[in-house]
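Asker: All I have is the shape, not the residue letters:
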């Protein structure tokens, strides 16, 4: 199996980890997606990478519930963002109490696709 040519590859994902990156997303778009909240903004720096961050507050539950919610959000982003996200944009997926950890995974993927469609309309 051969790899896709570099020009056809999806842009790489870069994990947001600094507080300043999340604060910059507060000035961007916010889209409720049913099982989580999506924040997005165009960095405008010419870098083709897609930035993605994940967070869950204590309202989501104990450490086990928060970690499960973040794992599910990370996997959804890994599957959807390379094709549905835009190069040069940052996204933050914020878990919601009672739904992010328990929502069926297919529905979580559909939520992310729908939120990305609304952001990029």
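Answerer: Cool, the structure landed. Quick caveat: nothing in here was measured; it's all calculated off a predicted structure.

Asker: drop to CA atoms for contacts and neighbour counts, all remaining ones
Answerer: Fine.

Asker: is it true that residue 40 lies in a strand?
Answerer: Yes - per DSSP: H, G, I helix; E, B strand; the rest coil, residue 40 lies within a strand segment.

Asker: and the comparison structure, right after this:
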């Protein structure tokens, strides 16, 4: 996924939080299994962010063909401390997150960040 609109749409879908990342999943209307990765500047400098994205990309390439939800967008959002986590442990956490997403057992929705109108 490359378009911002796809990432924003995925944010309205199912959310599964793990210690190293947050997995978002949302049906995409028959476009197949797609994935996107987001790592913000809060995580670290460019070297750290790129390392985390490379690790996430490899995890998703290995896991999505077997465990991914068909015709869904999957977005991984990096969390602070995720780059220091063991790669094998991240793989186990991703498998657990995908199982929870398949079962529809997401975390409660986040509160709206918009300000109330007066």
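Answerer: Cool, the structure landed. Quantities reported herein were computed from a predicted structural model and do not represent experimental measurements.

Asker: contacting residues for the most centrally placed residue in structure 1?
Answerer: The centroid of structure 1 falls nearest to residue 93 when counting by C-alpha atoms, centre = their mean (4.4 Å). Neighbouring residues of residue 93 of structure 1 by C-alpha atoms under 8 Å, 6 or more residues apart in numbering: 36, 37, 38, 39, 52, 53, 54, 55, 73.

Asker: Can you tell me which of these lies closest to residue 87 of structure 1?
Answerer: residue 52 (11.3 Å; C-alpha to C-alpha).

Asker: How about the aligned residue in structure 2 for the closest one: what's its closest non-neighbour residue?
Answerer: With TM-score structural alignment as the criterion, residue 52 of structure 1 lines up with residue 35 in structure 2. For residue 35 of structure 2, ignoring the flanking residues on the chain, the nearest one in space by C-alpha to C-alpha, 6 or more residues apart in numbering is residue 74 at 4.5 Å.

Asker: And for the aligned partner of residue 105 of structure 1 in structure 2, the neighbour number?
Answerer: Correspondence of residue 105 of structure 1 to structure 2, assessed by TM-score structural alignment: residue 87. Residues near residue 87 of structure 2, counting by other C-alpha atoms under 10 Å, number 15.

Asker: how many other residues sit next to the residue nearest to residue 87 of structure 2 when sequence neighbours are not counted?
Answerer: Once flanking residues are discounted, residue 87 of structure 2 sits nearest to residue 55: 7.5 Å by C-alpha to C-alpha, 6+ apart. Residue 55 of structure 2: 16 surrounding residues under other C-alpha under 10 Å.
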